[in-house]
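Enquirer: generate a structure from the sequence data that follows.
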Amino acid sequence: MLIKHWLVLKTYSLIITILYSLALATVCLIKVDKLVEEVHIQNADKIFHFSAYFVLAILWYVTLFFQFKINKNKSIIYAICFSVVFGIIIEVLQGAITTSRQSDINDVFANTLGALLATLVIYIKNRILIKKI
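Expert: Coordinates of the predicted model:
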């Protein structure tokens, strides 16, 4: 079953990645005060940012590698760079164009850490696969 999902991701990665990126931007730019008030987990916002950018970096890696045929190392570098820059742009936009959200440097750190962990996971996965061959 996992292989079937992986094949779907490889086949439709560009569409999935673009939709995920748009959804993430939307969620980060809309007013969510009521939802945030109902979540009583300490640092829930930072956990969301970390997780969201972990997924974003992996999706961009898969898209760059399988759809655009960029080699693995460059795909990793481009995916992390895109994810970090995307996160910074979203934070700037939160402070500049929204009235209900504000920029937070800690969100940028959480985004970056999520993307870095994704990069590390991808790198380790690639190294393990190379050693098996």
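Enquirer: rest of the way, CA atoms for contacts and neighbours
Expert: Noted.
Enquirer: contacting residues around L64?
Expert: The contact partners of L64, taken as CA atoms under 8 Å, 6 or more residues apart in numbering, are I70, S75, A79.
Enquirer: where's S51 relative to G114, distance?
Expert: 6 Å (CA to CA, to the nearest Å).
Enquirer: higher neighbour count, those two?
Expert: G114 (27 against 18; other CA atoms under 10 Å).
Enquirer: tell me the contacts of the most centrally placed residue in the chain?
Expert: Centrality entry for the chain: nearest residue to the mean C-alpha point is L56, 2.0 Å, by CA atoms, centre = their mean. For L56, the contacting residues are T17, Y20, S21, S83, A115, by CA under 8 Å, 6+ apart.
Enquirer: to compare against the first, here's another:
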Amino acid sequence: MPTDNLPALEIEQADKLYHLIAYVFLSLTWFSYFIVFKNKQQNLSFNIIAAALIVFGIVVEVLQSTLTDYRTFDWWDILSNSAGTLIVYFIFKLNKTKLVKLRHQLNV
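Expert: Coordinates of the predicted model:
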């Protein structure tokens, strides 16, 4: 995605912050879905989601460097993507009992 229309931040390597934020929201979406609708094997689901999102970030990074001429491969992007996923992973793992109680309160 061209980044010309994104607000300019006075932070060096600001695109890494964008990657982190994007993967935090992507991870929040997936982990929330599995908490609410797929609670049977929660630990396994969390591990699979985290692994899948990290692999997805790597695949996207590789594909953008091979399929486009205006994007490049960057290990720091992969690290930022993975960090966003892992932040949400650990937040959900540390608050698992609270999230299960919330799920039961929602009666989903």
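Enquirer: give me the subset of the contacts of L56 of structure 1 that lies in helices.
Expert: Those of the contacts of L56 of structure 1 mapping onto helices are T17, Y20, S21, S83, A115, per DSSP state H.
Enquirer: just to revisit the earlier point, distance of the residue nearest to the centre of structure 1 from V62 of structure 1?
Expert: 10 Å.
Enquirer: just L9 of structure 1 next, same as before
Expert: 8 Å.
Enquirer: when these two are compared, which one has more neighbours?
Expert: V62 (24 against 18).
Enquirer: secondary structure element holding the more buried one?
Expert: Taking DSSP states H and E as the definition, one finds V62 of structure 1 inside helix 44-62.
Enquirer: helices of structure 1, residue ranges please.
Expert: Taking DSSP H as the criterion, structure 1 carries its helices at 2-29, 33-38, 44-62, 72-97, 105-132.
Enquirer: need the winner for burial among those helices.
Expert: helix 44-62 (a mean of 21; mean count of other CA atoms under 10 Å).
Enquirer: any idea of the angle it forms with helix 72-97?
Expert: 140 degrees (axes from the mean of the first three to the mean of the last three CA atoms, to 10 degrees).
Enquirer: counterpart of helix 44-62 of structure 1 in structure 2, which residues?
Expert: Under the alignment (TM-score structural alignment), helix 44-62 of structure 1 falls on residues 14-32 in structure 2.
Enquirer: what's the neighbour count on I41 of structure 1?
Expert: Taking other CA under 10 Å as the neighbour definition, I41 of structure 1 ends up with a count of 9.
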